[in-house]
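Trainee: coordinates only, sequence not included:
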């Protein structure tokens, strides 16, 4: 290594010096693996009261616990993968000219990937060695992150029963969150496997750029095109009518607006929604263009009038009136979709199925 001040060196000299430094570091790291493995073999940490080798390294060198455990795990696993160990540039380990010289990070990526193979898979030793050799060869052109991705593919090939449990675990983590925002909602989440594929298929199909009527390029951003594709999908789902029921009624958008405002389009007129804030009369008319309309006549005190007949079970008309009147649970304020309708005076005690008794 050149001991001149770096300010006096050319670019070629600096790069050459960097090569020497990296080689020296990798040789020291390979030596460190050997030292850690031997410390663990002789149980020196227990001898001096340090619990285990990982705890000894953590305390002595002020390491994060995860880093200390990673070092010990790699050092102990390396002997199980002789092809990987032989490719490390340890002092005295002269590699042939055509051999692959692994960095410690690459070796860690390969060993960690193969160590994740479950014992129940009973992979033959020769297949494991072949996989390790293939990954060492791939390391000529792959960084540690690439090798970890390759390792997942290798595991799927060697352990044919492996992907399904992992897919099941991924599906168990699926979630979608929705929270209110100004004039709308924000949402996000996570989908796995085939469900992720479904979403991407729908968005890709609907988000294709379209030229404007005058032949110009689509002015929408990619995000806006994907939002439009999702909206189209929601429109199709709602229009199909083939949706699960909650509370006895299929999902639908409920809007309450004064009839005159709807027809005359008062400039400042708005309608009430179940979940969101007020919606303009123009927006409501857009919804009403191809919607089924269920009128509910309201009295002067905004109480629903003249809906349904007296049956034991709550009719759709009565249910709609309940949704309009109570806006959901009167105790916990859950929205109507999560609520059941109940008689105040039960049917068997003579209570009637009318709005005033629900």
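Mentor: That came through, no problem. A quick note: this is a predicted structure, and the numbers were derived from the prediction, not measured.
Trainee: rest of the way, CA atoms for contacts and neighbours
Mentor: Fine.
Trainee: residues near the nearest residue to residue 86 once chain neighbours are set aside, how many?
Mentor: Spatial nearest neighbour of residue 86, excluding adjacent residues (C-alpha to C-alpha, 6 or more residues apart in numbering): residue 93 at 7.7 Å. Residue 93: 11 surrounding residues under other C-alpha atoms under 10 Å.
Trainee: One more to weigh against that first structure:
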């Protein structure tokens, strides 16, 4: 170990000596010979000057060296290295601004050219993907998902009551937020192809819509459970295509099945968030749910509607659970025996 460290130190010394032997670093060489700087400070001087863009005028380079040598009198190598990274801001701010702009433009052009998104379905109910986005877009996406996953008035936790001993991992909360973002994206903002919007169509039988167990089909070719199909049929971003026993279309997403904006606002004021017992999910992360299902004649009214978060809305359409109403107007979910 000691031998390797000695050899590495010798190599660094040789590289430094070679650099100081050039005209570009003559001021640093003279300062080291005079004892004005130590060897590690001289290395920092060399690194800082070499890091300057090749387009910088020699006069600016000289000013940078002079300034760094002056700073070396009061700063050790570690502090000097930090100062050296921004030396252009001190000796030639106009050059630093232009260089930063050039670097940022180059980075942004490269980011645009290398933007990618890939996604595959594993055939087991999950999709896996990878993406590469420009930094600004990535930061915007993260901020949007954090707003969905953890509004400022909520302590970071998952669905239901807060439990400090079992916090929900951030990756899971962000994943659920992404699913929420996709499901609730306004279809009016999506482009059309051949006169048809990019909204997903869920095809199911009337029996499935009314509580049956038969799976439903997405127009993308995928299959979803009956409970998931009924939940998706409640969402504005999904069009339910309901068929009778002879595969004739009985209904194709009548808008009266959806609560309008005024009703949603009224529910938000009335319910204050998810109405599942023990859940404090805020209104902005909740769906409008029909107490008496729309498929069974339930009206799309304020009295027949309530807010449920993503998780509890799934339970409301899951045949494995029953519901009961508490004295406070909340809904409790119970797994069937």
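Mentor: Received it, and whenever you're ready, just let me know what you need. All values derive from a computational prediction rather than experimental measurement.
Trainee: care to give me the TM-score?
Mentor: Between these two chains, after superposing, the TM-score reads 0.53 (TM-score structural alignment, normalised by the length of structure 2); 238 aligned residues with a C-alpha RMSD of 4.7 Å.
Trainee: got a list of what the residue at minimal distance from the centre of structure 2 touches?
Mentor: By C-alpha atoms, centre = their mean, structure 2 has its centre lying nearest to residue 142, at 2.9 Å. Listed by C-alpha atoms under 8 Å, 6 or more residues apart in numbering, the contact set of residue 142 of structure 2 is empty.
Trainee: where's it relative to residue 96 of structure 2, distance?
Mentor: Residue 142 of structure 2 is 30 Å from residue 96 of structure 2, where distance means C-alpha to C-alpha, to the nearest Å.
Trainee: what span of structure 2 lines up against the helix or strand where residue 318 of structure 1 lies?
Mentor: Per DSSP states H and E, residue 318 of structure 1 falls inside helix 316-326. On structure 2, no counterpart of helix 316-326 of structure 1 exists by TM-score structural alignment.
Trainee: buried stuff in that helix?
Mentor: 317-324 (16 or more other C-alpha atoms under 10 Å).
Trainee: Quick one: map residue 113 of structure 1 onto structure 2.
Mentor: In structure 2, residue 113 of structure 1 lands on residue 51 (TM-score structural alignment).
Trainee: distance of that match from residue 81 of structure 2?
Mentor: From residue 51 of structure 2 to residue 81 of structure 2 the distance is 11 Å (C-alpha to C-alpha).
Trainee: Residue for residue, what is the longest helix structure 1 has?
Mentor: helix 11-41 (DSSP state H).
Trainee: who does that one touch, helix- and strand-wise?
Mentor: If you count contacts as 3 or more C-alpha pairs under 8 Å, 6 or more residues apart in numbering; DSSP states H and E, helix 11-41 of structure 1 packs onto helix 53-60, helix 65-77, helix 104-115.
Trainee: Tell me which other helices or strands the helix or strand just after the longest one touches.
Mentor: Moving toward the C-terminus from helix 65-77 of structure 1, the first helix or strand encountered (DSSP H and E) is helix 82-86. Other helices and strands packing on helix 82-86 of structure 1, by 3+ C-alpha pairs under 8 Å, 6+ apart, are helix 104-115, helix 125-138.
Trainee: the strands in structure 2, which residues?
Mentor: 116-121, 127-132, 192-193, 196-197, 200-205, 216-218, 223-224, 238-243, 249-252, 286-290, 305-309, 321-325, 331-335 (DSSP state E).
Trainee: Nearest to residue 57 of structure 2 among those strands would be which one?
Mentor: strand 127-132 (36.4 Å; C-alpha to C-alpha).
Trainee: Tell me what angle the closest one forms with strand 116-121.
Mentor: 170 degrees (axes from the mean of the first three to the mean of the last three C-alpha atoms, to 10 degrees).
Trainee: Give the buried residues for strand 127-132 of structure 2.
Mentor: Buried-residue list, strand 127-132 of structure 2, by 16+ other C-alpha under 10 Å: empty.
Trainee: okay, now residue 276 of structure 1: neighbour count?
Mentor: 13.
Trainee: Kindly report the same for residue 246 of structure 2.
Mentor: 7.
Trainee: mind checking how far it is from residue 47 of structure 2?
Mentor: Distance from residue 246 of structure 2 to residue 47 of structure 2, by C-alpha to C-alpha: 78 Å.
Trainee: next one: residue 71 of structure 2
Mentor: If you go by C-alpha to C-alpha, the gap between residue 71 of structure 2 and residue 47 of structure 2 works out to 15 Å.
Trainee: Just give me the neighbour total for residue 204 of structure 1.
Mentor: 14.
Trainee: any idea what it aligns with in structure 2?
Mentor: Under TM-score structural alignment, residue 204 of structure 1 pairs with residue 146 in structure 2.
Trainee: which residues touch the closest residue to its match other than its chain neighbours?
Mentor: Counting by C-alpha to C-alpha, 6+ apart, residue 146 of structure 2 lies nearest to residue 174, which is 6.7 Å off, once chain neighbours are set aside. By C-alpha under 8 Å, 6+ apart, the contact list for residue 174 of structure 2 reads 145-146, 149.
Trainee: Which contacts among those residues does structure 1 share?
Mentor: Retained in structure 1 by both residues aligned by TM-score structural alignment, their matches' C-alpha atoms under 8 Å are the following of the contacts of residue 174 of structure 2: 145-146, 149.
Trainee: So which of these sit within helices?
Mentor: Using DSSP H, these in helices are 145-146, 149.
Trainee: would you list those in JSON lines and tack on distance to residue 75 of structure 2?
Mentor: Shown next, in JSON lines, are those (distance: C-alpha to C-alpha, whole Å):
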{"residue": "145", "distance to residue 75 of structure 2": "43"}
{"residue": "146", "distance to residue 75 of structure 2": "41"}
{"residue": "149", "distance to residue 75 of structure 2": "45"}
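Trainee: which of the residues you listed lies closest to residue 209 of structure 2?
Mentor: residue 149 (29.7 Å).
Trainee: Contact partners for that closest one?
Mentor: 173-174, 176-177.
Trainee: Apply 6 Å and report the result again.
Mentor: 173, 177 (C-alpha atoms under 6 Å, 6 or more residues apart in numbering).
Trainee: Select the longest helix from structure 2.
Mentor: Every helix in structure 2 considered (DSSP H), the longest is helix 93-113.
Trainee: Need the contact partners of that one.
Mentor: With C-alpha under 6 Å, 6+ apart as the criterion, helix 93-113 of structure 2 contacts 88-89, 134.
Trainee: List only buried entries from those.
Mentor: 88, 134.
Trainee: In helices, which of the contacts of helix 93-113 of structure 2 appear?
Mentor: Counting by DSSP H, the contacts of helix 93-113 of structure 2 contribute 88-89 to helices.
Trainee: picking that back up, looking at residue 51 and residue 81 of structure 2, which one has more neighbours?
Mentor: It is residue 81, of residue 51 of structure 2 and residue 81, that has more neighbours when counted by other C-alpha under 10 Å, with 20 against 11.
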